[in-house]
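Participant: My questions concern the predicted model and sequence given below.
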Amino acid sequence: MNPLLGSQFPTLALREPLPLTRHPAAVYLRSLSPGSRPTMQQALDTIASKLTNGECDAMTLNWAALDYQHTAAVQAALLETLSPASVKKMIAGLRRVLKEATRLKLMDSETYTEAIDLPKIKDSCKLKGRALTGVELARVMADCAADPTLQGVRDAALIAILRGGGLRRAEVVKLELKDFNLETGALQVRQGKGGKDRMAYLPEGAIPYLENWLLHRGNQPGPLLCPIYKSGRIAFRHMTPQAVLLIVQKRAAQAGVEQFSPHDFRRTFCSDLLDAGVDIVTVQKLAGHSSPITTAKYDRRGEETKRKAVQQLKF
């Protein structure tokens, strides 16, 4: 285990605060979508803390003072405790902050080029998450149907969107009533990952779950899905992504299904569409991925699908 990085370097704290318009981390964070900002803020705080033995966070670190020895050391330290995928995202944020420092004339181009020239991070061979089977999905939906409270109706609608539309949980909680078309099953996803808008669609079998929820919710403008008080009264405000996670965990436990995450519904969504013969570019657009390469990583169809695929070959 490496010692704390802060003990290796002189102080990297800013001598005096920078205006937000001149602060490279602040400028970078403002360029992100509201949904992505908290995650990257936390990542930059972690990097700053490791570099200074807890002395600094993202706003008090002097990012322009970093060079290759700092960036290489912090990447190595992060890899000791975090997954390669997580470290890749954090280092990508670090690179963007240093790029802003260069644009703001706080760091020279040569130092920037050297600082971002880091060893390649090797991905873990094991895929994250899993796809749910048809039996598992049926059991989870049956658990919602057996719930006599309004939470059962709401949770069935939530799962119908996660599984049927492939939305991220952060996208689901931002949906407004006006974003759903009951006749076509269309969902207008606003400010998804990367700040992009897209149109998603629910399969016909998922629409009745939304229709049932709307009979209870009514047509009052506001969030499509809402928290529900213990009394059964609907709170017309947005749910949180954390609430979605807890609901999914509760339903899995009650249905006697192996635990899964809300994101596993996206993996199931992509895998099932690919298994149905939908081309990967269309699946990419429906999932809101920036590249088909990302979509391919969501494929959890397993060996049986590959075995069946080669049976199509003539011999």
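Facilitator: Right, received. Where do you want to start?

Participant: contacts and neighbour counts: CA atoms only from here.
Facilitator: OK.

Participant: Identify the residues contacting the nearest residue to residue 11 once chain neighbours are set aside.
Facilitator: The shortest distance from residue 11 to any residue other than its chain neighbours is 6.8 Å, reached at residue 52 (CA to CA, 6 or more residues apart in numbering). Contact partners of residue 52, counting by CA atoms under 8 Å, 6 or more residues apart in numbering, are 5, 6, 7, 9, 11, 12, 13.

Participant: putting a second one here so we can go through both:
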Amino acid sequence: MLLTRQSLKLSQPLPLTGHPGAVYLRSLNPRSRVTMRGALNAIASLLTNGECDYMTLDWAKLTYQHTSAVQAALLERHAPATAARMMCALRRVLKEAKRLGLMSGDDYQTAIDLPSIRESRKLRGRALSQDEIRGLMAVCENDPTTQGIRDAALIAILRGAGLRRAEAVKLQLKDFTQEAGSLQIIGGKGDKDRLVYLPESAISIVNRWLEVRGFTPGALLCPIQKGGRIVIRSMSSQSVLLIVQKRAIAAGVESFSPHDFRRTFCSDLLDAGVDIVTVQKLAGHASPVTTAKYDRRGEAVKRRAVQNLGF
């Protein structure tokens, strides 16, 4: 995708403190850094037919001709949400190039003057029914092994607190307060901390797991080796997916992702009449606009709401 004869390759390496791509990636948390580094490498390769990666591309040379072509190419190859995320990375790098004095303000504004990518408002995934959740818990409770007890606690936390799976596997024993049934989320999405609470039924399930796990400091949810030996270290996000898939098959529940517990959590709270700001705080959403996407109550609730207004 070489648009001009001018080389986009850096003539000489930049120090990490002066490289716009490196400066941008340093501002992200480790998980986002991996994702966005991949996006930047893909864009650099696209612009130079595989000649450059994000460190060797001269980002300051990019013009509207380049950025508009990149956006068009990404939309041909990826879903709108993915293309939008990759273009966000590109814009952020160009912003760092401007801040570092590598690019003029006018050149920066022209390069990013692109139409917004329209994303589908329809949420991926689905909410689980109460019968499906009961079926999943029954499968775990009927499993007499240590894995059954651990998996019940995992599902209770995902469903009861609406955590992202990356947040669940980062939980430490000290983050759980038995008396209040609270979980301290450290470094959630956007590197934000928050305090969430489990329902009473979930607290008892987690406490049962702790009776088996013990109270050695370390990860709250742990891998279990053959023979039932618990290893006090964090599980991987991938292991959460595999556990959920295994229990779904055993319970005869239609395929779903761990994130669907989170969708269910938000939707059920909104259905119960919990105000959207409270749900936003519990879910750790940056904006109530995100939380509102989970509102499935429809027009009937709006119609009933205005009946509270008097004259």
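Facilitator: That came in fine, so what should we check first? Everything numeric here is computed off the predicted structure, so don't read it as measured data.

Participant: still on that earlier bit, residue in the second structure paired with the residue nearest to residue 11 of the first structure?
Facilitator: Mapped onto the second structure by TM-score structural alignment, residue 52 of the first structure lines up with residue 48.

Participant: For residue 295 of the first structure, see how far away the counterpart of residue 154 of the second structure in the first structure is.
Facilitator: Residue pairing (TM-score structural alignment): residue 154 of the second structure is matched to residue 158 of the first structure. Counting by CA to CA, to the nearest Å, the separation of residue 158 of the first structure from residue 295 of the first structure is 22 Å.

Participant: Okay, strands next: where are they in the stretch 101-250 of the second structure?
Facilitator: Taking DSSP state E, counting those that start in this stretch as the test, the strands found in the stretch 101-250 of the second structure are 176-177, 182-185, 194-197.

Participant: most tightly surrounded among these?
Facilitator: Stretch with highest mean neighbour count among those: strand 182-185 (a mean of 20; mean count of other CA atoms under 10 Å).

Participant: how big's the offset between that one and the first structure?
Facilitator: Once the two are superposed, strand 182-185 of the second structure sits an average of 0.4 Å from its aligned residues in the first structure (mean CA distance after the TM-score superposition for the first structure).

Participant: matching residues in the first structure for that strand?
Facilitator: Residue span in the first structure matched to strand 182-185 of the second structure, by TM-score structural alignment: 186-189.

Participant: which residues does the match of residue 154 of the second structure contact?
Facilitator: Residue 158 of the first structure neighbours (CA under 8 Å, 6+ apart): 172, 225.

Participant: Next: residue 249 of the second structure.
Facilitator: By CA under 8 Å, 6+ apart, the contact list for residue 249 of the second structure reads residue 255.

Participant: what residue of the first structure matches up with it?
Facilitator: With TM-score structural alignment as the criterion, the equivalent of residue 249 of the second structure in the first structure is residue 253.

Participant: and the gap between that match and residue 69 of the first structure?
Facilitator: Distance from residue 253 of the first structure to residue 69 of the first structure, counting by CA to CA: 47 Å.

Participant: my read: residue 222 of the first structure touches residue 239, true?
Facilitator: No. Assessed by CA atoms under 8 Å, residue 222 of the first structure is found out of contact with residue 239, at 11.5 Å.

Participant: Would you mind telling me which of those two has more residues around it?
Facilitator: residue 239 (21 against 16; other CA atoms under 10 Å).

Participant: Map the more buried one across to the second structure for me.
Facilitator: So residue 239 of the first structure corresponds to residue 235, using TM-score structural alignment.

Participant: Its match touches residue 222, doesn't it?
Facilitator: Yes. Counting by CA under 8 Å, residue 235 of the second structure does reach residue 222; the two are 5.5 Å apart.

Participant: out of the contacts of residue 52 of the first structure, who's nearest residue 99 of the first structure?
Facilitator: Proximity of the contacts of residue 52 of the first structure to residue 99 of the first structure was ranked by CA to CA; the top entry is residue 12 with 17.9 Å.

Participant: What does that closest one correspond to in the second structure?
Facilitator: In the second structure, residue 12 of the first structure lands on residue 8 (TM-score structural alignment).

Participant: could you pull out the helices for the stretch 51-200 of the second structure?
Facilitator: 64-77, 80-99, 105-111, 130-141, 146-161, 165-170, 200-213 (DSSP state H, counting those that start in this stretch).

Participant: Relative to residue 30 of the second structure, which of the ones you listed is closest?
Facilitator: Smallest distance to residue 30 of the second structure across these (CA to CA): 11.8 Å, for helix 165-170.

Participant: Need the counterpart of residue 75 of the first structure in the second structure.
Facilitator: Using TM-score structural alignment, the partner of residue 75 of the first structure in the second structure is residue 71.

Participant: ok, the closest residue in space to that match that isn't next to it in sequence to residue 275 of the second structure distance?
Facilitator: Computed as CA to CA, 6+ apart, the closest residue to residue 71 of the second structure that is not its neighbour in sequence is residue 87, at 6.8 Å. Distance, residue 87 of the second structure to residue 275 of the second structure, using CA to CA: 34 Å.

Participant: The two - which one has more neighbours?
Facilitator: Using other CA under 10 Å as the criterion, residue 87 of the second structure and residue 275 rank with residue 87 on top: 23 against 11.

Participant: Point me to the residue sitting closest to the centre of the first structure.
Facilitator: residue 168 (6.5 Å; CA atoms, centre = their mean).

Participant: Could you find the counterpart of that one in the second structure?
Facilitator: Using TM-score structural alignment, residue 168 of the first structure pairs with residue 164 in the second structure.

Participant: same question, residue 61 of the first structure
Facilitator: Here residue 61 of the first structure is matched to residue 57 in the second structure, going by TM-score structural alignment.

Participant: Can you name the residues that contact the closest residue to its match other than its chain neighbours?
Facilitator: Closest residue in space to residue 57 of the second structure, ignoring its immediate chain neighbours: residue 9 at 4.7 Å, by CA to CA, 6+ apart. Going by CA under 8 Å, 6+ apart, residue 9 of the second structure touches 52, 56, 57, 58.

Participant: contacting residues around stretch 265-276 of the first structure?
Facilitator: 129-132, 162-168, 280, 283, 287, 295, 298-301, 305.
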